[in-house]
Structure formats: C-alpha cells, structure tokens
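# Based on what follows, work out the 3D shape:
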Amino acid sequence: MSKEQREAIAALLGQGPQGFEPQPVEQMRENFARMMAQFTVPQVRTTGTELGERPAVLVEPEGEQRPGTILYFHGGSFSLGSPQTAMGLTAGLVTRTGYRALSLDYRLAPEHPFPAAIEDCLAAYRALLDDGASAQSIAFAGDSAGGGLTVTTTLAARKAGLPVPGAIVAFSPGLDHTRTGATMMTKAGIDPFFTPEGMAHTGEMYLAGQNPHQELLAPAVLADLTGFPPLLLQVGTNELLLDDSVRLAQRARDAEVDVILDVTAGVPHVFQAFTGQLDESDQALARAALFLAQRLDA
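Next comes the predicted model:
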C-alpha cells in the first residue's frame, strides 16, 4: 500500500467517528447509501428479480458467463443497506469470476429484527436449490453484516436439512453480537468507521431484546462448524471486528473445515470496496475470485 494511497483513503474517511450520537434509522440509511455510492462499480448487467419472495438483483458479467452462482448478502449492520449499496463488491466478484450473482434485499432491523434476515437468506438459498441449482455450484458471499449472514445462513441451512453451499467468502464479517472480541477495545479509536457505542446501538436494533448468547447471533463464540464448506475470511487490522474472523477461523480449524484467514495490515472495514484506489483492495478481490473458482469449478 503506497503512502499516497493511504493518504487518499484517510482523507476520504476523514477523522473517523468522533464519539457517538444516535440518529433516526432513516437518516442512517440515507447517510450509508450516500457513502457507498462513492465507490466504483464495474460494468455489469443488472436485472431486478425476486428470490425467496424477497426482491433481489441479478448481476451478470457482460462477457462469457461461467456456470455457478454467487448468492450475495449486503452489509449495513443488519439495519442499513441494499443490493445497490454493495453493488461495487458484488460486481467486482462477478467480473473477476464470470459467475452470475444474486444480491438479496433481505428485511432490515429495527422493523424486522433477528432472525428475519437469516430467514430471508435461507429462503433465497432454498429457492435456488428448488430451481435446480446444485449446492456445490452456489457460493455465499457478503460483507460486514452480510458476511455474518454467509455463516449464519449456512448454519440455518444445515439445521433445516439442506446441503451446505459450495463455498463461503466473507469480507470483514460481523460474527459476534456478544461483542467479546478483544479488538472491540484494542482497535477502538483506530477503526475509522465504528465505535463500540455505535455498534451497540445497531446491535440493539437487530437483537430487539433477545439474548445474544446463541449460535445464530454469536457464531464466532458458539457455532459448531462441522460439515461446513471451505471458508475465506478477509479482514483488515484496523477493525473492531478483526477478532470475529480470527475466532471463527479457529472454530473452523477445530472442526476440520478448510479455512483461509486472510488478514491485511493497515486497512479499514470492508477495504475491498476501495478498488482502483487501494492496491490491496484489488488484490483481495482477486484472491476471493480465485478461491471461488477453485471451489465452484470443481
């Protein structure tokens, strides 16, 4: 990462969160959409569709399309975002792999708290299987909260007796609503996006008073990953959520699951979005694309 790139990203992010002041969720959603609209979106074909009775966006490469499907779950702390806010990442994977993607518009908190998002993601996966796709030809991918959904949806699929997907790619996933990772404190003031107080606020929207000490809310702490597909976890060192990935990777290793913990130094939450601005972003997406090709093509 060049000095010039680091300075440019720092200028874009400003001084980061300066304390925490709660805002109406509608304002948070507008601010998030405005921020994510700044990121580059590669040239792809997009079509509105429906998957599992929820709106979705079909994202296809402009050139030759390879057999295989990426089911993408957007980020936004379970209360913000849409397929459009994650389009740069979704399209980035599509253009690098040649696979189509379906990006799901799952229900958001606080209007629809846990487990609504997981139910929607599971229904979308079931719809793909019912439509004739093989589980091995489907990969789950997502960022932040959506990265967490790649894991919790797989847990829910396994519990429902469905086959697990062929692979999982999670960018800076949120995997622990108990917030017990050491980096929740050691990276406070370093993470340019999040504060512990802000994460507690959005976490309360999603939990709606429910106990976070359960597998689908804290897989980094409680999940049994036996039988999981190969996992790629990408995270930066400047993240409150760093230890979510570190601890899930340990649980995967203990369960004899193929796992790659891909940690990049000095980069922020979901740094993969900064394609064209940060060399590490393009390199990370290239590694994710290779990981998917090696699993789905097989």
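# going forward, measure contacts between C-alpha atoms and count neighbours the same way
Will do.
# and the stretch of helix or strand M28 belongs to, how far from the chain's centre?
Assigned by DSSP states H and E, M28 belongs to helix 25-36. Relative to its chain's centre, helix 25-36 lies at 18 Å (CA atoms, centre = their mean, to the nearest Å).
# What lies in contact with it?
Contacts with helix 25-36, where a contact means CA atoms under 8 Å, 6 or more residues apart in numbering, come from G76, S79, L80, G81, T85, A86.
# switch to 10 Å and redo it
13, 22-23, 76, 79-82, 84-88, 109-110, 202, 205, 273 (CA atoms under 10 Å, 6 or more residues apart in numbering).
# Quick one: buried ones out of the residues you listed?
For the contacts of helix 25-36, a burial check counting by 16 or more other CA atoms under 10 Å picks out 76, 79-82, 84-88, 109-110, 202, 205, 273.
# Please provide the structure for the following sequence as well, for comparison with the first:
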Amino acid sequence: MAAPLDPVIAQIIPLMPMRDPAIMTPQSARDSLRALAAARAAVPPPSVAEVQDIKVKGGAGPLDARVYRVGTKPAPTVVYFHGGGWVAGDLETHDRQARNLAIETGSDVVSVDYRRPPETRFPGAFEDAFSAVSDVFNRVAEFGGDARRLGVAGDSAGGNLAATTAIACRDAGIKLAAQLLVYPVVDAVGSYADARENARFPSRADNADGYFLTRATMEWFCGHYLADPADAADWRVSPLRAASLAGLAPAVVTTAWFDPLRDEGAAYARALEAAGVRVKHHEGPGLIHGYFGMGDASEAARAEAKRARADFGALLARGA
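Coordinates of the predicted model:
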C-alpha cells in the first residue's frame, strides 16, 4: 500500500506557484517561481567554498552559468539543468538545489541557464544543454579536473534535458560517469492531452490534480516548448522513445508517488535497466513533484533527496 501524502507537504501545496494554467503566462510563471525563491532569502543557503558566475557555450551562443565549488582538490563535475517546465526557472530559483548537489556529492556543479520557450522553442533548450556539457567536458580542467567523473543532473524539465543530453553524449563519444534524473519528463507524446497516450501512465489520471504539478499544467508546458506537437515523438523530447538506451551512463532516477509524471519516470528506469544500464530508482513515497526543493520544511523530502544524491555521488566517485 502506498504511503500517505506527507502532512507537511500537504500544507505546502496551497502555497506553490504555477498551479492554474488557465490564467498562467510565461512571465507570470517565471515571476512566481522567482518570488518563491526570494521568499526564502532570510534563510541562509547551504554554504559552499566558492560560487562563480561564468559563461558556457550554448546552441546559439554563450549562456550564463554558475559554478559551485566545494574545495580546491580534484573532484567530480556535474552539469545541472533546473526545472520549471522548460518555460520558467533559472539560476536563482534552483540555487539551493545546486548547492546541496555540490555539497552532498563533493562535486563542482555547473548550473546552466538554458534558453526557454516560448522565445526559444524546441530544440533550443536541448541544443543548449548538449553544447554546455560538451563545453564543460572540453574545459574540465577548469572545473573538477577529472573527465572520468563527469555527470549530468536535472529536475523535471531539467531532468528531461539531462536524460536527452546523456543520450547525445553517448552518441558523441563523451563518456559520462552518471546521470541523476529527478522526476523527469521522459514521454511527452500527445502533450499530456491525448487520452490514449495518457492511459499508458495511470499516474496521469491518479495525480491529475491536487498535488501541485497537474496534468493540465504539463499540457501547458508542452504547448509552449513544442512549436509542432509532432516533435514530441523526437527522442530529444521523449527519451523513452529513443531507438536504444544501451550504453548510457549509470542512472539514479527519482519519482514522486503523488506526481502525474510518476509512471513515465518509473518506465524510464525500467527501460534503462532492460537496456543493460545500471539504475537505482527512488520512488518518493508520500511525496510530490518538486520535493527536492522542500527539504527545509519536510524531513521526508529531505531524506529522500539525500538518498538519491548519495547514490549519484557514489556513481560519480566510481568514474566512467
């Protein structure tokens, strides 16, 4: 039997942004996510040794990025992509998540501010993500310094970018040590509006509404990211549809029980495993989409996120 919704999380849900796509605009989504991050300004962020704003190569020019360093000794390097439905989110909204990732994995984390829709639609964000990872790989001496311990990570839409970038890295001969996919989007065919496609993943009905991220909001996100709905079948949008997942980096996949994306994330973990990829899947009992950002309030969220980051750190330490 599934664990009940964490009572602390239940109290947080009414305070969460981006819950009503009927009145949401790209700018309001961005503003509300920034406001949520700003509301925590009085709480000191997790401390790292150094934070540096830099530029990395994107698909159409330089991108803003932020490096979090935990020390001066050689370390793994992680390229991190923030969530926000491809439309919202930035370096500020996910600053604490990037800090925790650096601290708990002992890595240099490079958080990338990729281009967002509707100003730049697919494949812009994917091209930025892959270009950024390629650039960091080629300049790894400036970061953790060890090309054998390079990983990708991301949450939600950022998890989608991490997953698709991992496939592109395999195809380009860039050997990653690990990938951390936090409640990722992995199958957008039908843009969450097609009844037949939705029926493949019962969590889209079970968790369609009431748990922060809704199925309708996912439909809204896809409508902004994809200029052509047919692009959803492209593996660069839906990695679960890739021709082959063999040879990909070992993966840590997290899902949340009360999340419309739960079942597609679990399906991706199974598909990776079936392709011979080493996988650890954290199911997120009692939790919702976005729980990696709720660790200050919810002990259940904090503990589950720490377990996933520990597994990811162990893969990075082992190296490619």
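# now for T90 of structure 1: what does it line up with in structure 2?
Aligned by TM-score structural alignment, T90 of structure 1 pairs with A98 of structure 2.
# what does T202 of structure 1 give?
Checking with TM-score structural alignment, T202 of structure 1 has F221 as its match.
# Which parts of structure 1 are helices?
3-13, 25-36, 87-97, 116-130, 145-159, 183-186, 196-207, 219-222, 242-254, 279-296 (DSSP state H).
# average distance between the third one and structure 2?
After superposition onto structure 2, the average distance of helix 87-97 of structure 1 to its aligned residues comes to 1.2 Å, using mean CA distance after the TM-score superposition for structure 1.
# What about the nearest residue to G198 of structure 1 once chain neighbours are set aside, how many residues nearby?
Nearest non-adjacent residue to G198 of structure 1, counting by CA to CA, 6 or more residues apart in numbering: F20, 6.0 Å away. Neighbour count for F20 of structure 1, taken as other CA atoms under 10 Å: 13.
# check contacts around F20 of structure 1.
Applying CA under 10 Å, 6+ apart, we find F20 of structure 1 in contact with F194, T195, P196, E197, G198, M199, H201.
# any idea how far it is from V267 of structure 1?
Applying CA to CA, to the nearest Å, the value for F20 of structure 1 to V267 of structure 1 is 22 Å.
# ditto for L108 of structure 1
As judged by CA to CA, L108 of structure 1 and V267 of structure 1 stand 27 Å apart.
# Ok, P230 of structure 1 next?
For P230 of structure 1, the distance to V267 of structure 1 (CA to CA) stands at 24 Å.
# So for those two, which residue has more residues nearby?
V267 (22 against 19).
# Not counting sequence-adjacent ones, nearest residue to the aligned residue in structure 2 for the more buried one?
Structural correspondence for V267 of structure 1 with respect to structure 2 (TM-score structural alignment): L287. The shortest distance from L287 of structure 2 to any non-neighbouring residue, by CA to CA, 6+ apart, is to A256 (5.2 Å).
# Tell me, how many residues neighbour the one you found?
Other residues close to A256 of structure 2 by other CA under 10 Å number 25.
# With P46 of structure 2 instead?
P46 of structure 2 sits with 13 neighbouring residues when counted by other CA under 10 Å.
# The nearest residue to T264 of structure 1 once chain neighbours are set aside: what's it in contact with?
Nearest residue to T264 of structure 1 in three dimensions, chain neighbours excluded: G236, at 4.8 Å (CA to CA, 6+ apart). Counting by CA under 10 Å, 6+ apart, G236 of structure 1 touches 171-172, 191, 242, 245, 262-272.
# And E104 of structure 2, by the same measure?
So E104 of structure 2 contacts V70, K306, R307, A308, R309, A310, F312, G313 (CA under 10 Å, 6+ apart).
# now with 7 Å?
R309, A310 (CA atoms under 7 Å, 6 or more residues apart in numbering).
# measure it to G159 of structure 2 for me?
E104 of structure 2 is 18 Å from G159 of structure 2, by CA to CA.
# what's the answer for H281 of structure 2, then?
For H281 of structure 2, the distance to G159 of structure 2 equals 14 Å [CA to CA].
# The two - which one has more neighbours?
Neighbour totals were compared for H281 of structure 2 and G159, and G159 leads with 28 against 19 (other CA under 10 Å).
# Return the residue of structure 2 aligned against L155 of structure 1.
Aligning on TM-score structural alignment places L155 of structure 1 opposite I167 in structure 2.
# That concludes my questions; thank you for your assistance.
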